[in-house]
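> what follows is a protein structure lacking sequence information:
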């Protein structure tokens, strides 16, 4: 009987610290992947990817055990200018016919305190996979008005275009792209 009680207690304690699985709410427009790049060093060009999906597992007691996966449809780039978007989708930049998607898969989470963390992972973009680090922050979590449960995060990172095989020259101030991520997940 004592063994059974210990086994039951161990099972209950393990289940209470298991990570919850979430689906990123991109369909409800409660998530976004935004970018900005300097335009010729004179101003900023901003935009977003309108079509993406992803999942994450998260436990507030063990944030370092989180797992994240995001797929981005590169053809969904939107800089609020149709002709520029056509150029960005072409072979000078994204080459969406050959590389229709980009993907991020986390490999390690490092807690920094106060909800801050470094999310490390492999980013596959333009046919090249490289490790990147996203500086992330937990925004909050809790019940939503529709009977569900949500958790939200934001993050930023900078990638060098040449690291991913994009070498179109827009000048020295335009060699990197800043990504800003807003993620709200619905618990499954």
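Ah, there it is. Treat the numbers as computed from the prediction; the structure is a model and nothing was measured. Numbering: from 1, shown residues only.
> from here on, just use CA atoms for contacts and neighbour counts.
Fine.
> just the buried residues of whatever helix or strand residue 15 lives in, please?
If you go by DSSP states H and E, residue 15 is part of helix 2-16. Of all the residues in helix 2-16, not one is buried under the rule 16 or more other C-alpha atoms under 10 Å.
> please compare the first structure with the one that follows:
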């Protein structure tokens, strides 16, 4: 297959995260508004151009009060930093259909190099004849590296919110 432009199918895609809460459980959430620019041969990502953006105000943890706190200046500060972005800069093939994708991750006005494990999940035609591809990605960031340092000490020791944030993406895209 040759390199092509792929349009994100947001209805069939997701950007999810989880973080330790009270040092005893994980709280999960999702972002409801995101976009991607994908130029790739899906069977060989080593020459791909990929950019991803997420609207920080679209965070959804199924708790309105917590979501309000997350978009406040204590965390995302969505008013001043409305998006987080990832621009891939290198692709390392690690197995058939599997890659380590590194790039510039920007959150809260800070850019750092991060690496995600990306898997090509397959391709096919939908019932209307549109060519589709699927990818999944997994990785983690330390929120304090991006200035998201709000926390509260627990009476039993430890902190309310963990530093490591696990990120999981499920992406479906249509050939443009």
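Nice, thanks for sending it over. Because the structure is predicted, anything quoted here is derived from the model rather than measured.
> TM-score for the pair, please.
Comparison of the two superposed chains (TM-score structural alignment, normalised by the length of the second structure) gives a TM-score of 0.92, and 170 aligned residues with a C-alpha RMSD of 1.4 Å.
> show me what secondary structure element comes after the helix holding residue 15 of the first structure.
strand 20-24.
> helices or strands up against that next one?
strand 52-58, strand 176-187 (3 or more C-alpha pairs under 8 Å, 6 or more residues apart in numbering; DSSP states H and E).
> again, only using 10 Å
In terms of contacts (3 or more C-alpha pairs under 10 Å, 6 or more residues apart in numbering; DSSP states H and E), strand 20-24 of the first structure is packed against strand 52-58, strand 67-73, strand 149-160, strand 176-187.
> any chance of those strands in TSV, with mean neighbour count too?
Output for these, formatted as TSV (neighbours: other C-alpha atoms under 10 Å):
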stretch	mean neighbour count
strand 52-58	20
strand 67-73	19
strand 149-160	18
strand 176-187	20
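> could those go into CSV alongside distance to residue 123 of the first structure?
As requested, these are exported to CSV (distance: least, C-alpha to C-alpha, whole Å):
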stretch, distance to residue 123 of the first structure
strand 52-58, 14
strand 67-73, 9
strand 149-160, 10
strand 176-187, 12
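> now for those strands, which one comes closest to residue 46 of the first structure?
Checking these against residue 46 of the first structure by C-alpha to C-alpha gives strand 176-187 as the closest, at 9.4 Å.
> what's the closest one aligned against in the second structure?
Alignment note (TM-score structural alignment): strand 176-187 of the first structure is matched to residues 164-175 of the second structure.
> same question, stretch 151-167 of the first structure
Using TM-score structural alignment, stretch 151-167 of the first structure lines up with residues 133-149 of the second structure.
> need the distance between the two termini of that stretch.
Length of stretch 133-149 of the second structure, first residue to last, C-alpha to C-alpha, to the nearest Å: 37 Å.
> mind checking how far it is from the chain centre?
Relative to the chain's own centre, stretch 133-149 of the second structure is displaced by 6 Å; criterion: C-alpha atoms, centre = their mean, to the nearest Å.
> same deal with stretch 166-176 of the second structure?
9 Å.
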